[in-house]
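K.L.:
No letters, just coordinates:
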């Protein structure tokens, strides 16, 4: 079998080097204890569906491979709770960010994924009501991945599964991943996805890290692959969540609608139509709480398909809430995006 695990380039390794170009004040977490605006303080029950954590054993492996950067090394439960409190976030659904365990061999990936998921469950148990989790899978081996789904969801009570948008040069609609998709569909599970940079597309632009262009693009690639492989049509009971407002998807929607018209063999793979699939997916607001991304996303989907996501610790939760407020959402919309939609997906947090 062709090696599935990713090269070391598929990380956030260049994230910090991009700060000069992006403006450090826009990406570095601010003081979580700083005074919040009254609008932010007024709502204290928000749910963040894009909130990262770093299990010690995973960080140790990243350090050994020289992949760990400052956000991972500095992460702590206290810091993340401080960040949540500053933004009125009651509950964060923890997930491992890129590269997860994709840089490890299959044996180590299985081991570290299990330890990662158990650590998330422990954090949640130690802080009742503050944390849920999207469990990580060792996607190098489908049997291992299926066993981890069973353990994470049945024993650890994870809220769903969190996968990368691609592994090597395979996106999530690839036949290799069909056993996982079928099992998640059987369980009517949530599948949260986080972007990465595929092997094909590392270091394409000098001085531009993959977080800037490739992450949004890879999200779009996996959505397109899921739809036109027929995976979405076969797995109507999976509740897909895509990061960063779907990447470049809204801009490309017209082209995607034309694909079955041009290529007739695609019609049977998308029997319900392209828009049916795109508009049933959920999309989070991480790096999209602004007047550029939100209008495009909301032209594609209704507000009940939008979830609050902070991308902590790469952005602060407060920064994202301020972005949503500045966009002009009223209180009803804010309640829907920052809590109501998540509760619909995960009813156990409706307390």
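P.N.:
In hand now; what should we look at? What you see is a predicted model; the values in this text were computed from it and never measured.
K.L.:
Only C-alpha atoms from now on, for both contacts and neighbour counts.
P.N.:
Will do.
K.L.:
Nearest the geometric middle of this structure, what residue?
P.N.:
residue 194 (3.5 Å; Cα atoms, centre = their mean).
K.L.:
now what about stretch 47-57, what contacts it?
P.N.:
Defining contact as Cα atoms under 8 Å, 6 or more residues apart in numbering, one finds that stretch 47-57 is touched by 72, 75-76, 89-97, 112, 115-116, 119-120, 243, 284, 286, 307-313, 338-339, 342.
K.L.:
which residues touch the closest residue to the residue nearest to the centre of the chain other than its chain neighbours?
P.N.:
Once flanking residues are discounted, residue 194 sits nearest to residue 164: 4.8 Å by Cα to Cα, 6 or more residues apart in numbering. By Cα under 8 Å, 6+ apart, the contact set of residue 164 is 98-100, 193-196.
K.L.:
this is the other structure I want to compare:
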């Protein structure tokens, strides 16, 4: 069965130093570093993945500067080159400048979607550090959401590597394991309670890792955020959570997939791996779980593995096996 991987990273070591994960309590598999497209293609071939949509790892830090714009443009040109060198194997979500740079962000959206052919846009859950950090539903970013909505853009939303005060509880429970999924939930919740998800319904937002903790904490938001002043009713809040898309990277298991069945319709779930941040063996454990869970429901498995992605990205139909 064909597969489209919507959560697949690229590490452009020739352009800038990429965080290998050590400072946040995680080890990127040594065999995947330094990364190049051939490493991904070998993993894709062994995992039955036809197409991978590349994204740069979520980065919340930055500044409003020409240097930040230049680095961002270099990353997008780099990944565009990969897609052109390996036609039919890769697409990508464009990286944006530091989100407070509204003018720079709007220009990069235009350039990457109109001239470079990006499949969509990649966003971090928040931008900035400490008390100055803003989550993506902030009023400041309204012009960006308005433009994305006008274009009916697909946005891949990934939790930032934001440490807690611990900064994490144990060497085997680093930031990517215990904090990043909660950052995804916090960003999704922020879009819902601020009304941005409802105000800009034509932006198609994919939440990484099955939304992190979103499926389990959404009911908590529904009642308690209403109590704290959110104008939406509990049912409206729950309905808005159900309008996100959710991808399976590092998350597919009987427990989580059972929860997703009662949370969203099957056309809202996409396939992902998080390679090369993890090994092929690690991502395959989740893929096997997904196949086992839906072993008697091949039509649903087809939707998750590739059909839902083809609906979101119809231009991937070209040269795609049928």
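P.N.:
Perfect, I can see it now. Because the structure is predicted, anything quoted here is derived from the model rather than measured.
K.L.:
about what we covered before: the residue nearest to residue 194 of the first structure -> the second structure?
P.N.:
Under the alignment (TM-score structural alignment), residue 164 of the first structure pairs with residue 124 in the second structure.
K.L.:
Secondary structure class of residue 123 of the second structure, three-state.
P.N.:
Look at residue 123 of the second structure: counting by DSSP: H, G, I helix; E, B strand; the rest coil, its state is strand.
K.L.:
Surely it is in contact with residue 98?
P.N.:
No: assessed by Cα atoms under 8 Å, residue 123 of the second structure is found out of contact with residue 98, at 9.9 Å.
K.L.:
Looking at the two, which is more packed in?
P.N.:
Taking neighbours as other Cα atoms under 10 Å, residue 123 of the second structure and residue 98 compare with residue 123 leading, 27 against 23.
K.L.:
Wait, residue 169 of the first structure touches residue 198, no?
P.N.:
Yes: the pair residue 169 of the first structure / residue 198 is scored as a contact, 5.7 Å apart, by Cα under 8 Å.
K.L.:
which of the two has more neighbours?
P.N.:
More crowded of residue 169 of the first structure and residue 198, by other Cα under 10 Å: residue 198, with 23 against 15.
K.L.:
rewinding a little: which ones among the contacts of stretch 47-57 of the first structure are found in strands?
P.N.:
89-95, 284, 307 (DSSP state E).
K.L.:
Strands along the second structure, start to end?
P.N.:
4-9, 51-55, 90-94, 120-124, 126-127, 134-135, 154-158, 204-207, 245-247, 269-270.
K.L.:
who wins for proximity to residue 189 of the second structure among the ones you listed?
P.N.:
strand 134-135 (9.9 Å; Cα to Cα).
K.L.:
which helices and strands sit right next to the closest one?
P.N.:
strand 126-127 (3 or more Cα pairs under 8 Å, 6 or more residues apart in numbering; DSSP states H and E).
K.L.:
gap between the alignment partner in the first structure of residue 138 of the second structure and residue 76 of the first structure?
P.N.:
Using TM-score structural alignment, the equivalent of residue 138 of the second structure in the first structure is residue 174. Residue 174 of the first structure sits 36 Å away from residue 76 of the first structure, going by Cα to Cα, to the nearest Å.
K.L.:
Please apply the same query to residue 266 of the first structure.
P.N.:
47 Å.
K.L.:
Could you check what's spatially nearest to the counterpart of residue 253 of the first structure in the second structure, not counting adjacent residues?
P.N.:
Aligning on TM-score structural alignment places residue 253 of the first structure opposite residue 218 in the second structure. The spatially closest residue to residue 218 of the second structure, leaving aside those adjacent along the chain, is residue 238, at 6.6 Å (Cα to Cα, 6+ apart).
K.L.:
what's the counterpart of that neighbour in the first structure?
P.N.:
Residue 238 of the second structure maps onto residue 275 in the first structure, with residues paired by TM-score structural alignment.
K.L.:
Please look at that match and residue 257 and confirm they touch.
P.N.:
Yes: counting by Cα under 8 Å, residue 275 of the first structure touches residue 257, with 7.2 Å between them.
K.L.:
Tell me who's in contact with residue 218 of the first structure.
P.N.:
165-166, 195-198, 247.
K.L.:
Identify the residue range in the second structure corresponding to the longest helix anywhere in the first structure.
P.N.:
The longest helix of the first structure (DSSP state H) is helix 106-126. Using TM-score structural alignment, the residues of the second structure aligned to helix 106-126 of the first structure are 65-85.
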